[in-house]
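Asker: sequence and predicted model, in that order:
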Amino acid sequence: MRVDFYQLGAVPHDSVISAIAGRLTGEGQRLLVVAEDEALLARLDRQLWDQGASSFLAHGIAGGSDDARQPILLSRQVDAPNLARNLLIADGEWRDAALSFDRAFYLFDTETLEAARLAWKLLSGREGVERHYWANEDGKWVEKG
């Protein structure tokens, strides 16, 4: 299982999540996006709808009758009724349930930096876990470790 740590810096959550979601769905994969904050999920919902006609990202907010059909599902819970094998943690709060996915994208900013450091340490040396750390430099994501 692979965990990609993304240090956001000045890059907005919305644009990073849209880019990751677009790439995964373009490859025919599904994604579960998790955040405890309902306001963040609502903002992401609007962002994914407002991609424009040519780049609309089909998605839904968990709790609907079509959850299983959604290529991208926004949720407060790490439960994937859409059978996603990719998890994106949007609120900087690590969840061990992420380890049951094939890949996790862990987004963090300055407010959640200490939690990210702790998650990085906790995953160190854990069998079957491959960690990658990404930082944005001049508008490009560069792998740091």
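Answerer: Received the coordinates, thanks.

Asker: drop to CA atoms for contacts and neighbour counts, all remaining ones
Answerer: Will do.

Asker: helix or strand for the closest residue to residue 93 other than its chain neighbours, which one?
Answerer: Nearest residue to residue 93, sequence neighbours excluded (CA to CA, 6 or more residues apart in numbering): residue 115, at 6.8 Å. Using DSSP states H and E, the element containing residue 115 is helix 113-123.

Asker: picking up where we left off before, and the residue nearest to residue 93, how far from residue 23?
Answerer: Using CA to CA, to the nearest Å, residue 115 is found at 27 Å from residue 23.

Asker: for comparison:
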Amino acid sequence: MQVDFYQLGGAPSDGIVASIAAKLIDEGQRLLIVSADEGALARLDRQLWDQSAASFLPHGLAGGADDASQPILLSLGTDAPNRARNMLIADGEWRDAALAYDRAFYLFDAETLEGARLAWKLLSGRDGVERHYWAQEEGKWVKKA
């Protein structure tokens, strides 16, 4: 399983979430986006709806009747009724449940940096876990480790 750590500089997370989600959808994959902050999930919901007609990202908020059919599901929890094999942690709080997925995207900022460092260390040397660290340089994501 692969964990991609994304350190958010001053940029809002909405853009990277939409970018990752779009790439996965293009590849025919499903995504579970997790946050403990309902307000953040509502903002992400609006962001994904407000994409242009050419780049609309089909999604839903967990708890609806159509959860199983959603390519992208935004949720407070770590279960994926949409059968996603990819989890994106949008609130900077690492969850070990991510290790049950094929790939996890872990977004963190200055406020959650210490938690990200701890998660990086805890995942070091774990069998079957491949870690990558990404940071923004001049508006582009650059793989640092």
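Answerer: That came through fine. Just so you know, these numbers come straight off a predicted model, no measurement behind them.

Asker: residue 115 and residue 23 of the first structure: which has the busier surroundings?
Answerer: Per other CA atoms under 10 Å, whichever of residue 115 of the first structure and residue 23 has more neighbours is residue 115, with 16 against 12.

Asker: where exactly do the helices run in the first structure?
Answerer: 13-26, 38-49, 113-123 (DSSP state H).

Asker: and the residue nearest to residue 93 of the first structure, what's its match in the second structure?
Answerer: When the second structure is aligned by TM-score structural alignment, residue 115 of the first structure is paired with residue 115.

Asker: what's near enough to touch residue 142 of the second structure?
Answerer: Residues near residue 142 of the second structure by CA atoms under 8 Å, 6 or more residues apart in numbering: 134-136.

Asker: now for the most centrally placed residue in the first structure: which residues touch it?
Answerer: Nearest to the geometric centre of the first structure sits residue 88, at 1.8 Å (CA atoms, centre = their mean). Residue 88 of the first structure makes contacts with 17, 31-34, 104-107, as judged by CA under 8 Å, 6+ apart.

Asker: burial check on residue 25 of the second structure, number of neighbours?
Answerer: 16.

Asker: same check on residue 7 of the second structure?
Answerer: For residue 7 of the second structure, using other CA under 10 Å, the count is 22.

Asker: now stretch 112-132 of the second structure: buried residues?
Answerer: Residues of stretch 112-132 of the second structure classed as buried by neighbour count (16 or more other CA atoms under 10 Å): 113, 115-116, 119-120, 123, 131.

Asker: returning to what we had before: dump the contacts of residue 88 of the first structure to CSV, plus distance to residue 56 of the first structure.
Answerer: Converted to CSV, these look like this (distance: CA to CA, whole Å):
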residue, distance to residue 56 of the first structure
17, 13
31, 15
32, 17
33, 17
34, 20
104, 23
105, 21
106, 23
107, 22
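
Asker: tell me the one of those residues nearest residue 76 of the first structure?
Answerer: Each of those was checked against residue 76 of the first structure using CA to CA; the closest is residue 34, at 5.4 Å.

Asker: so where's the longest strand in the second structure?
Answerer: Longest strand in the second structure by number of residues (criterion: DSSP state E): strand 130-137.

Asker: mean distance between that one and the first structure after superposition?
Answerer: For strand 130-137 of the second structure, the mean deviation from the first structure after alignment is 0.2 Å (mean CA distance after the TM-score superposition for the first structure).

Asker: what packs against that strand?
Answerer: Helices and strands touching strand 130-137 of the second structure, by 3 or more CA pairs under 8 Å, 6 or more residues apart in numbering; DSSP states H and E, are strand 2-7, strand 140-143.
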